[in-house]
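**Student:** What follows is a predicted protein model with its sequence.
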Amino acid sequence: MCIAGVFGGLDSGVTESTTSVFLESAYFNPTSVRKTARRHGLNTDSSFRFERGVDPNNTTYVLHLAALMVKELAGGTITGPEIDIYPSVIEPAEVTLDFDYATRLVGKHIPSDTMIAILKSLEMEIVNAGEKDVTVKVPTYRVDVTRPCDVVEDILRIYGYNNVEISSTVHSSLSYKSREDEENRLRDLISEQLCGEGFNEILNNSLTREAYYADLEQMSAGHCVRLLNPLSNDLNVMRQTLLFGGLESASHNINRRESDLLMYEFGNVYIFNPEAKGNPEAVLAPYRQHSRLGIWMSGLIRQPSWARPAAEVTFYDLKAVVANILRRLGISASEIKYTTSANEIYAAGLDISTRSGKQIGSLGILAKKILNKADIKQAVMYAELDWNTLVGLSVKKKVTFAALPKTQAVKRDLALLLDKNITMERVEATVRASEKRLLKDISLFDVYEGKNLPEGKKSYAITLTLQDDEKTLQDKQIEAVMSKVITNLTKQLGAELR
């Protein structure tokens, strides 16, 4: 006939031809009504009232009132007896209020006689009044008053908020910077840097659709934190990654002819591990929350002009942005390791970790199957960094300074012929391991593949910067370093000098 407390049925409704009416006045559990209304996606006048609570002991009075109104206004006749079914009687809530607690909460001493008088005027029955506290029975129609703080709020409402004076003195203590304060400072620092590079900050809903994870293995739908009462199928799970929210924002802009996008977002992700579900006492054990930084780049990074042509965003533009973030946080390039990523969201990508193996994040070119989920046709570069890990690494860093060296740096170039599978990271690691004291920097300034090179080979041209802070380098020292570097590159990577 109906969904109790939510929605009426057609067969039990009243029409113009109705001559007999059966009146029902009922009380329904607010929690059950709210869950039912959300489950069926119904928001009615009935659910609006019942889910907020009504007076369970007022049903008989309301039934009589409705019957009298039908009789008076519509000429009806009351023909049947009244039937009252009240299996579980709901008694008035009993609350004990400590007077000292009320004083601390209000911030002013209100005489106990005044508080008791106010409670009586609010139709609260005084069960026991002592010197330190008072116990009252709250009328059943006051469904919002169940705790001592609720009673204090009622007292203050009648007493008057304007009658609580603001003290002329403030009692406080010196605060200290916590981990959260440092995290907020670093977040503002990186936000300022990204905005200075032309990025826009976005903020997406933590709720997302399960369909995004349906065909993924590393972020499968089974690891999603599901909602018991989802508002819709598009918002039925918590996000495992910031990726899809950013793609929705990108798609929204691209569809409005704003295709050149630089976006970033700080946000939390939520992961459910079904294997950790076992101990009934550890209810939250399978659930994890992590803070992440997501970065999206797509379209043109440089607009065309008379001075220079347009330039599209590349993988290396994104890598440079990530490298600048790490550098700003005090994490040097020598501490970071890049490895080829096997993450299915990337067509080509890199995993980022510390030399000790701690994962920092990943970056790459998004795969087409991921872009298709948001109906995006153009290439999108994406990076997601573990913000908790970055903060942990950054707070350990201490800012130090030294006088500028009085000597000049020496630069030497090397052109290396290498196998195609040799990455620049391996080259850099080999060079840095060969000379740790004098080597200040290593950079790649040219890469060549193709004509005039053997099959399966490529050419790297690198610059090494050498410097001794105490004295000018001699030719013999430079030659010794270069000889050692070349020997290690040859033995470990099979490099040949061009």
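**Tutor:** Here it is on my side, so go on. Numbering: from 1, shown residues only.
**Student:** C-alpha from now on. contacts and neighbour counts both.
**Tutor:** Will do.
**Student:** Counting neighbours, which bits of the strand or helix carrying Asp188 end up buried?
**Tutor:** Using DSSP states H and E, the element containing Asp188 is helix 179-196. For helix 179-196, burial by neighbour count (16 or more other Cα atoms under 10 Å) applies to 183, 186-187, 190-191, 193-194.
**Student:** try this one next to it:
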Amino acid sequence: MKISVNLLKQLGKIDKSNEEIVTGIKEHIGEVESYQDLSKDYSDIMVAEIKEKKDHPDADKLGVYQLDTGEKKLVQVLAGDKTLVVGDKVAYLKPGAKVPYTIYTEEKPFIIQSREMRGLLSDGMMGSEKELNLGNDHTIVMRLPDDAPVGKPFAEYYELDDFIIDVENKALTNRGDLFGILGLARELTVIFGKPFVTPAWYTDDTKNLREEQSCLGLNIINDAEALCPRYTAIAMDNIVVEESPLWLKSALIKFGYKPINNIVDITNYISQLSGQPLHAFDYDKVISNDPNKSETANITIRMARAGESILGLDSKVHELNDRIMVICDSTNPLAIAGIMGGSETEVDNNTQRIILESANFDKTSIRKTSMMLGLTTDAGTKFKHALDPNQCIPVLKEAVRMIKESTTGTISSDIVDLYPTISEPREITLSLSNVNTHLGIDLQKDTIVQILKNLEYPIVKQDDDLLTVLAPTWRKDVTIKEDIHEDIGRIYGYNNIDSILPLRNLIPAKDNQIFALKKKIRQIFADSGANETDTHSFTDIPTLEKANLDADKAYKLKNALAPELSLMRTSLIPSLLVKTQMNLQEGYDKFILFEMNIPHIQGYEDENKLPKEDWHLSSVITSIEKRSDSAYYIAKRYLEKILSTLNIQDIEYTLLSEFSEENLSEEIKNSMYMFDRNTSAIVTAGDIVLGIIGEIDNKVKGNFKLPKYTAGLDININALNSIDIKNNKYTEMPKYPESRVDLCVEVNNDIQYKALYDSIYKDINNDDINGKVTCLDIYKESEKADTKRITFSLAIRNFEKTLNDKDIKSITQKVIKRLESNFQAKII
């Protein structure tokens, strides 16, 4: 929000330097984004009068003008505007002056120089509105009023010798009263130790405006009282819409507004001054666009209906719904309440009668509407920070006064004021000793009372320690005594409070178990050569469908950053598949990607009926090389490395095609169709389902142009964290070496790997021996082959002795015999 220091000083009677004011804002109010000394932009620009005019002898489009700049000699300037006449007052930019508005940067501004044009010297320039940064017209030289004093600095005459401060809006989040210069002037005046004197017009809330001619009908109905606590309006006639006077245009430009016309500019000026937005409707357009064709202007405040839309002042059509408040005639929307007017009733050069609106709207409703429509306006920004409904009438009356002064406008109706529940000041009692204890200072009672009086807190009652005050209605942020403590500390100055560390028991912070677990997993993957990704949490329908996922289960974003980021992703795997495809296209032949993040599934909720947000570990493994082994086992090795490092035991892998969907969570049901059902497994630890691991479905691999050797895993980190991990008991280091045996068996395709694994594991683990089983390879001669060959590596150790060949042969024969008996296995 841009602030004019000249106006601040005028309203608050502040006699501080620009630098002191900037410091005061930074230390007591909020962040200052930037500041600008406008007088530097308009230095070396003077008011001048044309004394002589003649045509250029060698250029038909150039005029030669002699200017009186207040110096002894006239100055010769050449210009392309031949409409200038003797006696016109203009803005003269002398050689060395910087042009306020150019396409050049601040580091390399456009500097006026004396130059020869077709044989004649032009000693400077006469500025247009655009070049002076006071409008958009650059075709002619800007004329100044006849009473402009020749030789006076242009900036001084038009109050452009100002200092503009841009305050960060976010710093004023809870202070709706500071979104007007009046509120900031009040605050700064108190900060600098003086009481603020509120302008008389701002405290005059009487409805004492009389009709000055025949009454214009104005009928207003408020069907949204909960969201529109107050709505006031007045009708005016004999309006002449024209260009605003230069002082007003100058003021608006300093505020960052674009001047439009005198009516709109007055509403914008008063809005910036008071913080209360105003809006002007064309009275005749309201009547003519109303399907009822009444002679009375009908205004209704209500919620929009499904299917309604409005063409806004931004020339865009905005689709409405029943959560958006609108200002309507008897049937159709005229404006989006508190945010933007409609183009069908905007004030233009033909407007003769207006309806001037000053209203108060619910901040939450305005904020939600702004987000739904993706529409940010100055009015909406002010309303969504909670404004004082009691300022509606004073601000409306001040705008009427300015319009009457600016045009021949007359008041043509009473003030219509719909204000069913009056906002009253809140009574709050505070303890003076608690104020000092809370702030860590030692202020005297008189000092605290004076600060509160300066801030316009009326004192209702006071005794030795207690003080009862009324919080002004414009201070919507003050609801409890601690808010007043903060006000006192802020005005006193936090930088004046000694920094003393509080004394308290030091309790060590507990690690976030999920973050600690993620850190371990990240290290395991990194040590194994995997690459971590951090992709968008958003995706789109085509990507989900390519991954065999149901897009209807994804949350849809109201205002997506881009079409390809319109949905919240339901799984991390599709994002990894996209990155896998990209890396393959870049020439990488084999790699592993992993990511830890939170997917969101519509309808998958926690006990509080909020979207469940479990952390997931997802990974994709791929290689374009022809390999005899299965990608599933590479993924399994990574997972087992994690599980063994975390000491998670009793892990079971159940073939996806054999697992009952009834026992699966929504997230597993959502993800399972990305995996091949015959080469993928559900991973469990006891009765806890951890996730899914396996080869990517062939259709999905085709959609993403991935090689055959591609697998993935999707593990719920929250489920991992929920496992009660038992600490390993102490065992002696083995005294005797282990022996290794490789065993290759041929079995029918319907025999599951897990059944073979369990059989072998049981035979090599008993009271005397301990063994481990690892799958080295699974081989099929062709896709249509009826059998497959699986090669196992057995690592066997005896606790009491070194195994000899006879012992190993005996154990191996036992394993083979059981495999042949139970599975009709053939030993290769």
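**Tutor:** All right, it came through fine. All values reported here derive from a predicted model rather than from experimental measurement.
**Student:** Packing partners of the helix holding Asp188 of structure 1?
**Tutor:** With contacts defined as 3 or more Cα pairs under 8 Å, 6 or more residues apart in numbering; DSSP states H and E, helix 179-196 of structure 1 has these neighbours: strand 200-201.
**Student:** With structure 2 overlaid, report how far the strand it packs on is off on average.
**Tutor:** Its aligned residues in structure 2 lie a mean 3.7 Å from strand 200-201 of structure 1 after superposition (mean Cα distance after the TM-score superposition for structure 1).
**Student:** mean shift between the helix or strand that that strand is followed by and structure 2?
**Tutor:** Following the chain from strand 200-201 of structure 1 toward its C-terminal end, the next helix or strand by DSSP H and E is strand 207-208. On superposition with structure 2, the mean distance recorded for strand 207-208 of structure 1 (mean Cα distance after the TM-score superposition for structure 1) is 5.8 Å.
**Student:** quick one, what contacts Glu27 of structure 2?
**Tutor:** The contact partners of Glu27 of structure 2, by Cα atoms under 8 Å, 6 or more residues apart in numbering, come to 493-495.
**Student:** Trace Ile90 of structure 1 over to structure 2, please.
**Tutor:** Applying TM-score structural alignment, one finds that Ile90 of structure 1 aligns to Ser423 in structure 2.
**Student:** Name the SS class of that match, please.
**Tutor:** When classified by DSSP: H, G, I helix; E, B strand; the rest coil, Ser423 of structure 2 comes out as coil.
**Student:** next one: Thr791 of structure 2
**Tutor:** When the structure is split into helix, strand and coil by three-state DSSP, Thr791 of structure 2 lands in strand.
**Student:** helix, strand or coil for the counterpart of His290 of structure 1 in structure 2?
**Tutor:** With TM-score structural alignment as the matching criterion, the partner of His290 of structure 1 in structure 2 is Asp614. The three-state label given to Asp614 of structure 2 by three-state DSSP is coil.
**Student:** thinking again about what came up before, can you tell me which of the contacts of Glu27 of structure 2 are in helices?
**Tutor:** Here DSSP state H is the test, and those give no hits in helices at all.
**Student:** Which one of these is nearest to Asp417 of structure 2?
**Tutor:** Set against Asp417 of structure 2, the nearest of those by Cα to Cα is Gly493 (40.8 Å).
**Student:** Please identify the residue in structure 1 that aligns with that closest one.
**Tutor:** Taking TM-score structural alignment, Gly493 of structure 2 has Gly160 as its aligned residue in structure 1.
**Student:** Can you name every helix or strand that the helix or strand where Arg157 of structure 1 lies contacts?
**Tutor:** When elements are assigned from DSSP H and E, Arg157 of structure 1 belongs to helix 148-159. Contacts defined by 3+ Cα pairs under 8 Å, 6+ apart place helix 148-159 of structure 1 against strand 93-98, helix 99-106, helix 112-121.
**Student:** Arg302 is in contact with Val326 of structure 2, correct?
**Tutor:** Yes - in this structure Val326 of structure 2 lies within contact range of Arg302 using Cα atoms under 8 Å: 5.7 Å.
**Student:** out of these two, which sits in the more crowded spot?
**Tutor:** A side-by-side neighbour count of Val326 of structure 2 and Arg302, using other Cα atoms under 10 Å, places Val326 first with 27 against 21.
**Student:** What span of structure 1 is the strand or helix carrying the more buried one aligned with?
**Tutor:** Mapping Val326 of structure 2 onto the secondary structure by DSSP H and E places it in strand 325-328. With the alignment judged by TM-score structural alignment, no segment of structure 1 is matched to strand 325-328 of structure 2.
**Student:** before we move on, what about stretch 272-290 of structure 2?
**Tutor:** Structural correspondence for stretch 272-290 of structure 2: none found in structure 1, per TM-score structural alignment.
**Student:** Now do the same contact list for Leu261 of structure 1.
**Tutor:** When contacts are counted by Cα under 8 Å, 6+ apart, Leu261 of structure 1 touches 199, 250, 296-300.
**Student:** Keep only those of those residues that are in helices.
**Tutor:** When helices are assigned by DSSP H, the members of the contacts of Leu261 of structure 1 inside them are Ala250.
**Student:** With respect to Leu105 of structure 1, which of the contacts of Leu261 of structure 1 is nearest?
**Tutor:** The shortest separation between Leu105 of structure 1 and any of these is 45.5 Å, and it belongs to Phe199 (by Cα to Cα).
**Student:** I figured that closest one hits Tyr264, correct?
**Tutor:** Yes - counting by Cα under 8 Å, Phe199 of structure 1 does reach Tyr264; the two are 6.7 Å apart.
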